[in-house]
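# Everything below, folded, please.
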Amino acid sequence: MKLLQFKVADQLRLGVKTINGVLDVAKAAAELKQQTPITIDKVIQSGEDALRALEVLVDKVQGMGEAKYFLNEDAIEYAPCVSNPEKIICVGLNYINHAAESKMDVPKVPILFSKFNNALAGHKDVVHLPVAAQKFDYEAELVVVIGKTAQNVSPAEALSYVFGYTVGNDLSARDLQFRTGQWLLGKTCDQFAPVGPYIVTADELPDPQNLDIKCKVNGVLRQSANTRDMIFNCATIISYVSHHMTLKPGDIIFTGTPDGVIMGYPESQQEWLKSGDEVVISIENIGTLINKLQ
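Just a heads-up that it's a prediction; the model follows:
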């Protein structure tokens, strides 16, 4: 199932992507008197029970052929596909070729840093670049959405704690990132964590380690890899993090970016992102995340 959030009069609404368009869950559930969670937070917290209820609602509406419950996807205003993660955890240097292009050692354990909720942005949002920086970079990433409280879990069981997966762009201001030894300042500027358009539930992606991932800037391919190229796979990352902090439903993990970022180019060839650029990130079987910069 592909879940998303969209805005109606500044209110967040839950949607399900279907062949008929985007199902407005709140509208359909209210009019059909169907007991169904109507927010993404409730769906994540309720897990399989919520997904079954959504499946029943989708089947019922599609069986009725009621077009009024479906929206044209091109006409909706997307919101970030998650609303209130307690934690936004990111993994640095998690593809061997990216570590090489960054001229950094291949890590022996996952390198973790964080972003805050102010960094969240949605599909088709215009990202406003901060005036305090100049060297803006893209990072195409598979993002894990946690579905159950995870503490001290093993790699073998780690994927059972995943609610789903989405597409992310770990936007970075490199001049701020490397101003000190701490990366935070250059990583969590406003809107520097676009995610979406959808969360694809884990049952549809049993193997997150075999997905093509690409990034284009103004139509030019900049990154092209596969998630099997990760140094630490999703299960290893989740297990590692859970041994140091408790993961909660709705937390998200950016799992790292492949090579091809601007920082990896020779200095004479580095053309940093600027106002007017469009960044398009696609991950196989999940979707395509598009953001323009301003």
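# CA only for contacts and neighbour counts going forward, please
OK.
# And the helices in the stretch 151-294 of the chain, which stretches?
For the stretch 151-294 of the chain, the helices identified by DSSP state H, counting those that start in this stretch occupy 155-158, 174-177, 184-187, 234-242, in order along the chain.
# outside of the second one, which residues touch it?
The set of residues external to helix 174-177 that reach it, using C-alpha atoms under 8 Å, 6 or more residues apart in numbering, is Ala133, Gln134, Lys135, Phe136, Asp137, Trp183, Leu184, Leu185, Gly186, Lys187, Met263.
# let's see this one next to it:
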Amino acid sequence: MHVVTTPTGLCRIEDGAAALLDTAFPHVGAVLEQEGSLQCLASCAVRRRIPLDEVTLTAPLGRPRAVWGVGLNYVSKAARTGRPLPEQPILYLAASSGVCAPGAHVVVPRTTTEPDYEGEIAVVVGRRLYQATEAEIWPAIAAVTAANDMTAREVMRTTGIPALAKSYPGFTPLGPSLRTPDDLADRDAIRVRTRLNGTLLQDDTSAGMIFPIPDLLSRLSWFAALEPGDVVLTGTPAGTGQDRACFLADGDEVRVEVDGVLPLVTRVVRPSDASPRDHRLTEPVG
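I've put the predicted structure just below:
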């Protein structure tokens, strides 16, 4: 099942159109909190059908309770940076206030000198996971979507704290659509690509992960309970701006493509007259 959230309600994507569902749930996050999966949406009656190119897409999950991420989780990224493969996942928890809607214009603070993109596969938890085995992970995942895990590289370098480098307003675009895992052609080799202004710069699959999705979430769940609607960002492959020593500039467009879901587009704004606290152009969730 392929689902999006719009200002008028939840929709299933069917035959290139958005089928507006007869449900009171405002977004997918609310569905997961109550139901633990998206299966209840499969039987919802359709109120009307709208051509997909006429639909305004909003944040599919609302504002998640928790957004987890992992550093250095692709063999290609480790090889590009010359770093050894980590023996344990490098995990962090980012502020959910950084989540923004698909298509948002993200204002980079004037004080941030090295803003970077990170195209990633995001997984959305459907059922509570605590001290879970690897075999329990995929049955508990409600959906897969695209993420752009933006990072202020100079903040990461000077503080060593991922949560600070990744939690600016708008620095975690998610969406625009969600796909249930049973709908994926190969959930062990989900492709992720990132294009900057139309140029393909990242291209890999989840088969290249150091800690595959079941292993990653199982390890995380032994320290923290993952609740319905929580998001886990699963790492970025080689090809970021950090790898090229070239960071995001005013007007740049980042397009993240994940198998099975609609492309996630983020546009970067760096107004020269913006103060460090001026985020009026950013379109966060909530």
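# What would you report as the TM-score here?
TM-score for the superposed chains, counting by TM-score structural alignment, normalised by the length of structure 2: 0.87, backed by 268 aligned residues with a C-alpha RMSD of 1.9 Å.
# rewinding a little: with distance to Leu54 of structure 1 added, can I get the helices of the stretch 151-294 of structure 1 in TSV?
What follows is these, written out as TSV (distance: least, C-alpha to C-alpha, whole Å):
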stretch	distance to Leu54 of structure 1
helix 155-158	25
helix 174-177	42
helix 184-187	35
helix 234-242	27
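# right, so of the ones you listed, which gets closest to Leu129 of structure 1?
When the helices of the stretch 151-294 of structure 1 are compared by C-alpha to C-alpha, helix 184-187 sits nearest Leu129 of structure 1, at 11.5 Å.
# Name the residues that touch the closest one?
Everything outside helix 184-187 of structure 1 that qualifies as a contact, by C-alpha under 8 Å, 6+ apart, is Phe113, Ser114, Lys115, Asp170, Leu171, Ser172, Ala173, Arg174, Asp175, Leu176, Gln177, Phe178.
# Tell me the counterpart of the first one in structure 2.
If you follow Phe113 of structure 1 across to structure 2 using TM-score structural alignment, you land on Tyr92.
# Would you check that its match makes contact with Trp68?
Yes. Judged on C-alpha atoms under 8 Å, Tyr92 of structure 2 makes contact with Trp68 at a distance of 5.8 Å.
# So between those two, which is more surrounded?
Trp68 (21 against 16; other C-alpha atoms under 10 Å).
# just to revisit the earlier point, right, and the helices of the stretch 151-294 of structure 1 - which one's nearest Asn20 of structure 1?
Checking those against Asn20 of structure 1 by C-alpha to C-alpha gives helix 234-242 as the closest, at 32.4 Å.
# ok, and the closest non-adjacent residue to Leu196 of structure 2?
Spatially, and ignoring its direct neighbours in sequence, Leu196 of structure 2 is nearest to Val254 (4.8 Å; C-alpha to C-alpha, 6 or more residues apart in numbering).
# Which residue in structure 1 aligns with the one you found?
The criterion is TM-score structural alignment: under it, Val254 of structure 2 has Val279 as its aligned partner in structure 1.
# ok, its match - how many residues close by?
By the other C-alpha under 10 Å criterion, the neighbourhood of Val279 of structure 1 contains 23 residues.
# Quick check: it vs Gln134 of structure 1, distance?
Relative to Gln134 of structure 1, Val279 of structure 1 is positioned 17 Å away (C-alpha to C-alpha, to the nearest Å).
# and what of Ile38 of structure 1?
Here the distance between Ile38 of structure 1 and Gln134 of structure 1 works out to 41 Å (C-alpha to C-alpha).
# So if I had to pick from the two, which one is more boxed in?
More crowded of Ile38 of structure 1 and Gln134, by other C-alpha under 10 Å: Ile38, with 21 against 15.
# measure that one to Val144 of structure 1 for me?
For Ile38 of structure 1, the distance to Val144 of structure 1 equals 21 Å [C-alpha to C-alpha].
# Val167 of structure 1 too?
Looking at Val167 of structure 1 against Val144 of structure 1, where the rule is C-alpha to C-alpha, the gap reads 9 Å.
# Name the single longest helix found in structure 1.
Using DSSP state H to assign secondary structure, the helix with the most residues in structure 1 is helix 48-64.
# got a list of contacts for that one?
The list of residues contacting helix 48-64 of structure 1 from outside it, by C-alpha under 8 Å, 6+ apart, reads Asn20, Leu23, Ala28, Ala29, Gln34, Gln35, Thr36, Pro37, Lys42, Val43, Ile44, Tyr69.
# Pull out the buried residues from those residues.
Neighbour counting with 16 or more other C-alpha atoms under 10 Å marks Leu23, Ala28, Ala29, Gln34, Thr36, Pro37, Val43, Ile44, Tyr69 as buried within those.
# Show me what the first one aligns to in structure 2.
It refers to Leu23 of structure 1. With TM-score structural alignment defining the correspondence, Leu23 of structure 1 maps onto Ala19 in structure 2.
# Apart from its neighbours in sequence, what residue is nearest its match?
Arg49 (4.5 Å).
# how near is Pro130 of structure 1 to Lys187 of structure 1?
As for Pro130 of structure 1, its distance to Lys187 of structure 1 is 12 Å (criterion: C-alpha to C-alpha).
# more crowded one of those two?
Summary of the neighbour comparison: Pro130 of structure 1 and Lys187, criterion other C-alpha under 10 Å, with Lys187 having more neighbours (24 against 14).
# still on that earlier bit, touching, the match of Val254 of structure 2 and Ile290? I think so.
Yes. Look at Val279 of structure 1 against Ile290 with C-alpha under 8 Å: they come within range, at 5.8 Å.
# Pull the contacting residues for Arg195 of structure 2.
By C-alpha under 8 Å, 6+ apart, the residues touching Arg195 of structure 2 are Leu201, Gln202, Val254, Arg255, Val256.
# Recalculate using a threshold of 6 Å.
For Arg195 of structure 2, the residues meeting the contact criterion (C-alpha atoms under 6 Å, 6 or more residues apart in numbering) are Leu201, Val254, Arg255.
# and what of Phe6 of structure 1?
Leu12, Arg13, Glu77, Tyr78, Ala79 are the contacts of Phe6 of structure 1 under C-alpha under 6 Å, 6+ apart.
# and if we set it to 7 Å?
Neighbouring residues of Phe6 of structure 1 by C-alpha atoms under 7 Å, 6 or more residues apart in numbering: Leu12, Arg13, Leu14, Ile76, Glu77, Tyr78, Ala79.
# Distance-wise, check it relative to Ile40 of structure 1.
Phe6 of structure 1 sits 11 Å away from Ile40 of structure 1 when distances are taken as C-alpha to C-alpha.
# I'm done for today, thanks for sticking with me.
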